[in-house]
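Asker: Fold the following, please.
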Amino acid sequence: MKNQLKVSVGQCSDKGRKESNQDFHGFYRPNEPQLSSKGIAFAMADGISSSQVSHIASETAVKSFLDDYFCTSEAWSVKNSAHRVITATNSWLHSQTRQDQLHYDKDKGYVCTLSALVIKSTTAYLFHVGDTRIYKLHDNALEQLTKDHRLWVSQDKSYLSRALGIEQELELDHLSLPLKTGDIFIMATDGVYEHVDAQFIINTLQQKPDSLDEAAKVILNQAYEQGSQDNLTIQIIRIDDLPLLNSTEIQQQIDELPFPDILQARENFDGYTILREVHATSRSHIYLALDEETNTHVILKTPSIDLRSDPAYLERFLMEEWIARRISSAHVLKAGLPTRKRNYLYTVTEFVDGQTLAQWLIDNPKPDLETVRSIIEQVAKGLRALHRMEILHQDLKPDNIMIDNTGTVKIIDFGSARVAGVVEATVTIEQNDILGTALYTAPEYFLGEAGSQRSDLYSLAVITYHMISREFPYDTQVSKSRTIAAQRRLTYNSVLNEEREIPAWVDETLKKALHPNPYKRYESLSEFLFDLRQPNKAFLNKTRPPIMDRNPVVFWQSISLILSIIIAALLIR
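Answerer: Model (predicted):
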C-alpha cells in the first residue's frame, strides 16, 4: 500500500559467554488503524548481572511496553502513552523487589535497563533509562541518541545510576526527531557496542542491505570474537517508506479529536448505530450501540459535557479504556483494540447483557448467605486481576458490578481507578481527591491517604455487609470522620439480628475486614474469602467455653494434681 509506514527489521540475541541470557528484545507492528494511530514499537532491556531475577525484569519490561502501549487510548500522544506504560512497569518491578527477601540489596532485585523506540507517521520517539543504547546512522556515521545512565567510580568499576525497578519514582529520558526514508536505527546492549567499532557496523550494513537479520548476526559474532563477556543483543531498523502528507492527507492529530454531541437513538455515529441511552450522569453519557462492522452490541461512553474543560477528568476518562484493555479476566469488563479510525473522543467496551448488583438487590432483597458468597468471590477474582497489575479500583460499589444472564459477575467503571506509578507522574490529577462513593469508601481516604489493596477489600466487605443486612457497618459516620481520633470512635454495627440466620463467625469476619485501621484488616482477599466460608481458628478459640464447663471432672482432677505437686514440694523442702 502506498503512503503507508514501512520498515525493515533485523535482530539477533545470544547469551554469549554467560550461562543464561538476561537481555530481552522485541517489536510489534500493528495493522491499521493502529499502525497510523500508534505506530510501530521496539523495545530492548538488559538485566543486571548481579541479580538472579533481572531476566524476569527485562522480559517484563519489554513485554509490558509492547503490550500496554497499544492498549493506551488513541487520544493520548506517543509520549503520554509511553510514559504511563513505562512508569507503571517501573512501579510493578519496584514493588516486586520490595516484596522479595533480598529487597535491601538493590543489586539483587528486579532491575533492568530499557530503551524503546516508537516510529509513528514521520517521527521517531525514543524513551530511555539505563545504558542500552540507540544509534542513528546518517552521513556514514553513527550518532548515539541516548545517554548512558552509568556512574563510574574508577576506571574499571561502574554501576547504573538509573534503571527500571531501582526507585519508586522514575526519571525517563525522551527524544523525538523527524524521519526520512532510508534512516537506520540501531539498538544494542553494552555486550555489543563496547566491543564493535562504528565502522565495522557501517560496513556490515552496506554489505548486507537486503538481509538485516544476517547483518545483526555478523555484528554479534564480531562482538563475541572481540572478547565480550556479556550477553549480546542488537536490533536494526530501517525506514523503507513513510506516509505521504500533503494538504489533503494530513493525518488528524488524535489528541485533538472533537467531542461528540449528545447522541440519539437510531443515529449513525462513527460506524456505530446508537440503540438507546443506557445511563447519563454528571461524569459521562453511556449508550448501547450496534457495531456495524462486527454486528455486535457494544457500550459507548462519551465525556460529560460539563467536564470537558477539566484536564484531570479527561485523564481519568481515557484511563478507563486502557485499564479495561490491560486486564484479562472473566470478572473484569473488557475493551477491545480499535479496528478502525476514530473521529471523535469516546471509549468502547463490551456490552454485558444483565443488570447491576444494585438492580439485582432490588429484585433479591434477602439473598441467602451462599448466594452472597458466590457473588463476592467472583468480584474478588476481578479485584485480584486488577491488583496483580498494581491497579486499585477505588470505587467498588453495587452500581459498578454487573451480573450477566449466565450469572457471571464483572467489575465495571474504572473512572476512579489508580494505576501504580501513573498517578504519581500525572500532575493534573489530585491524588487526594476522594473519587469513590462515600458509603463504600475506606476510612483512610478521608484522612487524605493514598489507599492500598486493603482499601478495595474494605469496599468489598461493605458490599458483603450490605447484601446480608441492607444496612451499612458504620451508617454514614465514616465520611464524617476525618481524623484518626474520630475514626477510633467509630462503632461497628453487628450484622446479626433475630430475623436472619447469620453465623456469629461471619459477623466477626466482616468486623475485621471493616476495621477503620487498614493494618488491622485482612492482609489479602483470599483470607477474607476463606473466613467467609468457615470459622477462623482465632474466633473458635475466643468463643470456646472454659474447660470447667466443657469437662468439669478433668478440670478438678487437674486442680487436684497441681495441689498435690505443690504440697509434695513443700514437704520435701
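Asker: C-alpha only now, for contacts and for neighbours.
Answerer: OK.
Asker: so Glu321 sits right up against Leu345, yeah?
Answerer: No: counting by Cα atoms under 8 Å, Glu321 sits too far from Leu345 to count as a contact (11.8 Å).
Asker: More neighbours: which of the two?
Answerer: Glu321 (26 against 19; other Cα atoms under 10 Å).
Asker: ok but that one is inside a helix, no?
Answerer: Yes: counting by DSSP: H, G, I helix; E, B strand; the rest coil, Glu321 is found in a helix.
Asker: That one and Leu337: what is the separation?
Answerer: 10 Å (Cα to Cα, to the nearest Å).
Asker: One more: Lys480?
Answerer: Distance, Lys480 to Leu337, by Cα to Cα: 42 Å.
Asker: Stretch 47-63: which residues count as buried?
Answerer: 47-49, 51, 53-63 (16 or more other Cα atoms under 10 Å).
Asker: So which of these sit within strands?
Answerer: Gly47 (DSSP state E).
Asker: that older thread, out of Lys480 and Leu337, name the residue with the larger neighbour count.
Answerer: Neighbour totals were compared for Lys480 and Leu337, and Leu337 leads with 18 against 12 (other Cα under 10 Å).
Asker: Using the three-state scheme, assign the more buried one.
Answerer: Secondary structure of Leu337, per three-state DSSP, is coil.
Asker: Please provide the structure for the following sequence as well, for comparison with the first:
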Amino acid sequence: MSEWHLHSESRFTVGQKSIAGKKPENEDAIGIRIPEGTLLSSKGAVAVIADGVSAAEAGKEASETCVHNFLYDYYSTPDTWSVKKSTTKVLTALNRWLYGQGRHFIDAGKGYVSTFSCIVFKSHTATVFHVGDSRIYRLRGQDLEQLTRDHTTYISDKQSYLARAMGLDINLDVDCRSLDVEQDDIFFLSTDGIHDFLPDKKIKEVLLKASEPELTDFEDLCQLLIDQALSNDSGDNLSCQILRVDKLPKQNVNDVTQKLTELPFPPYLKEGLTLDGYKIEKELHASNRSQLYLVTDTETGNRYCMKTPSVNYEDDPAYIERFIMESWIGSRIQNSHVIKVIETHRRKSCLYYLTEYVDGITLEQWINEHPKPPIQEVLYIFEQIIKGVRAFHRKETLHQDLKPGNIMLDRNGEAKIIDFGSCYAKGVAEISSPIEQDGILGTAGYSAPETVLSFKSSIRSEVFSLGVILYEMMTGKEPFEGKLNHCRSKGAYLRLKYIPSFEVNPLVPFWADGAIRKALRYEPERRHQDISEFLYELQHPNPKYKKVNDSVLADRNPVLMWQIISGMLFTALCISLYFR
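Answerer: This is a model prediction of the structure:
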C-alpha cells in the first residue's frame, strides 16, 4: 500500500535542559519526540514540559508521569484522530489517574499535581495545550509572543496559587489553540524557574541566537538562559526547551503530482489475466470512477476483491490522492461489519488495492427482493450497519456515502459497509496538501441537506443518511416520495412532504416511524445526537412519538408556523382595538 504522501518532510533543530537549581530535588520534567516516516505526518512532532507542584509533595512523580505517559500514549492513539481529540483523550485519562493517586494519600496531605504545556507540530500547524504556569513562546522574526497564559491566582504581591493544574481536580480544563507555522519559527518552552526571573527582553536576546542557521547546539542556549536566571536569584527548578522549524512539508503541486504518478494505472483487466500473482476471475462492478474484480491469489488460493482506478482520471492528482487514501483509511477501520482491507507486502506493479470478498448481495438488492419485510429482520440488519458506522466514528472518520449500494449482506445475513472513496478522516484532513480536493462526494438522495447545500458533514449528517436507508428497508420506497435527489435549495427541502412509513407498510410500529422521522429532520440539531441514540429509540419504544403525519408545518418549518400564528394574533389584536 502506498503511503508516500504520509511521509512528512518536516525538520527541526532542538535542545533542552533541566536542573534542580538551588532546590535539593528537580521536580520538573521535559521531553521531545520527533518520530520518523508516516508517524511524523499523521501524529506530528511533540515537545512537552511539566512542573511538579512542590506543595503537593508528589510533584516529581506527577510531572514525570505527565511527560513520559503523554509522549507514549499520544502516539498510540488512532492516526485518523485529530490532534485535539488525541491529546484531549490522553490528558483526560492522565488527569484522572493523577487525581486518583492523590486521593489515596489525602490524609497525609500528599497529592500528584503538575503543570503541563505541550506543542504538537503537524504539517503546517502547531497546536498548543496548556494548564498551569509553565509557558510556551514563539519568536517569529523580531517578534516574541507568549502563546500561553498563566493559570495563577494572586492573593497578594508575595502569595499566589495555581488555579488549574494536572491532578488538581477530577475535571480538567485545558487551554487549546492552533496557529500556522512558518519556516524559521522558534518556539521556547520554560518553567517558572526561568521565565519568572528573566524579562522577555532577555529571553528574546538569547532566542535570536537560535535564528542563526549555522547554530545547531541549542543545549548551550538553554544553559545560557538557566545561568542568567540563576544569576537573578532564581530559587526554583529550571527547565527549558528550544525548537526551530528548519523545514516544512512541500506545498508544490508539481512535486506532489510526480510522487502520485509513480505507480501507473492498470489496464482493463480481462478474465484469466494475472496481475502481481492475482488471477482475474471476473469483473464484479464497473463505473466511470473505478473497477472491481474478483481475484484469486495464485500462491494461497484465497479470493479477494481488487479495486482499480479508472483511466478516465489518469491525469487527475486529486482523484489519485483520494484513491490512495481509500485503502489507508479502510485499513484502520477494524470491525466485523466493515469490509476488510487486505495488507500485502507483495510489490505492486500498478495502482490498486485488495479487500476481502463478500459472497452475497447488496442491501439495495435485498430491499428490491423484500418490499415489506418483517420489522425484526430489518432491525437485525440495521443494528449491524450501526455497529459498522460506529467503528468509523470512533476513529473520527465519516463515511459520507452511506447508501444501500454500499452495504453488502453475505449468505449468513451479516452486513458489511464497503467503499471508502468518500471518507473524511479528521486526522488526515489536518495534513496540508496543495491539491484541492472535490467537495463531499456522497449520493444526493442519501445525503443530509447541509451536506448538499453547504458541503458540511457531521455525525448527524450520517444519522440522516441512515434514516433514509431505514425508511427504504421498512417500506421498499424512498422517503419524501423520492424527491431528495432533486433538492438544491433550502426551500426545496422545506417543501418536501413526509409520508409516514406505517402508511406504506402497516407493519411498521408508530414509534419506529417516529425515530425515522426525527432522523430525517431538516435541521441537524433536531436529529439524534449520534447513531447510538437513533438505534436506542428503535430498540426501546419512545411513548412521545404519536401516530401523526410529520408533514405538518410545525415540524417542517417551525419558524414560518410561529410567524403565521404571530400574524394571526396581531390581526386579532388590531380588530379588537378597532371595535373597542
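Asker: what's the burial count for Pro500 of structure 2?
Answerer: With other Cα under 10 Å as criterion, Pro500 of structure 2 counts 24.
Asker: isn't it right up against Asn549?
Answerer: Yes: here Pro500 of structure 2 reaches Asn549: they are 6.3 Å apart, a contact under Cα under 8 Å.
Asker: tell me the contacts of the most centrally placed residue in structure 1?
Answerer: With distances taken as Cα atoms, centre = their mean, Met389 lies nearest the centre of structure 1, 3.6 Å away. Counting by Cα atoms under 8 Å, 6 or more residues apart in numbering, Met389 of structure 1 touches Trp92, Ile327.
Asker: Quick one: map it onto structure 2.
Answerer: With TM-score structural alignment defining the correspondence, Met389 of structure 1 maps onto Lys395 in structure 2.
Asker: now that match: how far from Arg460 of structure 2?
Answerer: From Lys395 of structure 2 to Arg460 of structure 2 the distance is 16 Å (Cα to Cα).
Asker: Gly445 of structure 2 too?
Answerer: Gly445 of structure 2 is 16 Å from Arg460 of structure 2, by Cα to Cα.
Asker: One more: Thr344 of structure 2?
Answerer: From Thr344 of structure 2 to Arg460 of structure 2 the distance is 35 Å (Cα to Cα).
Asker: Who has more neighbours out of the two?
Answerer: Arg460 (21 against 10).
Asker: so what's the more buried one up against?
Answerer: Pro524, Glu525, Arg527, His528, Gln529, Asp530, Ile531.
Asker: just checking, the fourth one touches Phe534?
Answerer: Which is His528 of structure 2. Yes: His528 of structure 2 lies in contact with Phe534 (Cα under 8 Å); the separation is 5.8 Å.
Asker: intersection of neighbour lists for the two?
Answerer: With Cα under 8 Å, 6+ apart, His528 of structure 2 and Phe534 have common neighbours Val463, Ala519.
Asker: Once you drop chain neighbours, what's closest to Asn302 of structure 2?
Answerer: Thr296 (5.6 Å; Cα to Cα, 6 or more residues apart in numbering).
Asker: chain center to stretch 401-415 of structure 1, what's the gap?
Answerer: Relative to its parent chain, stretch 401-415 of structure 1 has a centroid offset of 19 Å by Cα atoms, centre = their mean, to the nearest Å.
Asker: Where in structure 2 does that stretch fall?
Answerer: Going by TM-score structural alignment: stretch 401-415 of structure 1 matches residues 407-421.
Asker: can you list contacts of the matching stretch?
Answerer: 322-323, 326-327, 329-330, 336-339, 358-364, 381, 384-385, 388-389, 399, 406.
Asker: if we go to 6 Å?
Answerer: For stretch 407-421 of structure 2, the external contacting residues (Cα atoms under 6 Å, 6 or more residues apart in numbering) are Glu326, His337, Val338, Ile339, Val358, Asp359, Gly360, Ile361, Thr362, Leu363, Gln384, Asn406.
Asker: Make CSV from those and add distance to Lys307 of structure 2 to it.
Answerer: Converted to CSV, the contacts of stretch 407-421 of structure 2 look like this (distance: Cα to Cα, whole Å):
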residue, distance to Lys307 of structure 2
Glu326, 10
His337, 19
Val338, 16
Ile339, 13
Val358, 14
Asp359, 16
Gly360, 18
Ile361, 18
Thr362, 17
Leu363, 20
Gln384, 24
Asn406, 14
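Asker: Of these, which belong to helices?
Answerer: Of the contacts of stretch 407-421 of structure 2, the ones assigned to helices by DSSP state H are Glu326, Leu363, Gln384.
Asker: quick one: which of these is most hemmed in?
Answerer: Result: Leu363 is most packed of these (other Cα under 10 Å), 23 neighbours.
Asker: dump the residue contacts of the aligned residue in structure 1 for that one.
Answerer: Under the alignment (TM-score structural alignment), Leu363 of structure 2 pairs with Leu357 of structure 1. By Cα under 6 Å, 6+ apart, Leu357 of structure 1 lies in contact with Pro398, Ile401, Met402.
Asker: Export those residues as CSV, with columns for distance to Ala417 of structure 1 and neighbour count.
Answerer: Formatted as CSV, the contacts of Leu357 of structure 1 follow (distance: Cα to Cα, whole Å; neighbours: other Cα atoms under 10 Å):
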residue, distance to Ala417 of structure 1, neighbour count
Pro398, 16, 19
Ile401, 14, 23
Met402, 17, 26
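Asker: Kindly reformat the residues you listed as a markdown table and extend each row with distance to Pro552 of structure 1.
Answerer: Output for the contacts of Leu357 of structure 1, formatted as a markdown table (distance: Cα to Cα, whole Å):
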| residue | distance to Pro552 of structure 1 |
| --- | --- |
| Pro398 | 51 |
| Ile401 | 53 |
| Met402 | 54 |
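Asker: In strands, which of those fall?
Answerer: Ile401, Met402.
Asker: Please, where are all the strands along the stretch 301-450 of structure 1?
Answerer: 347-350, 354-356, 391-392, 401-404, 409-411, 418-419 (DSSP state E, counting those that start in this stretch).
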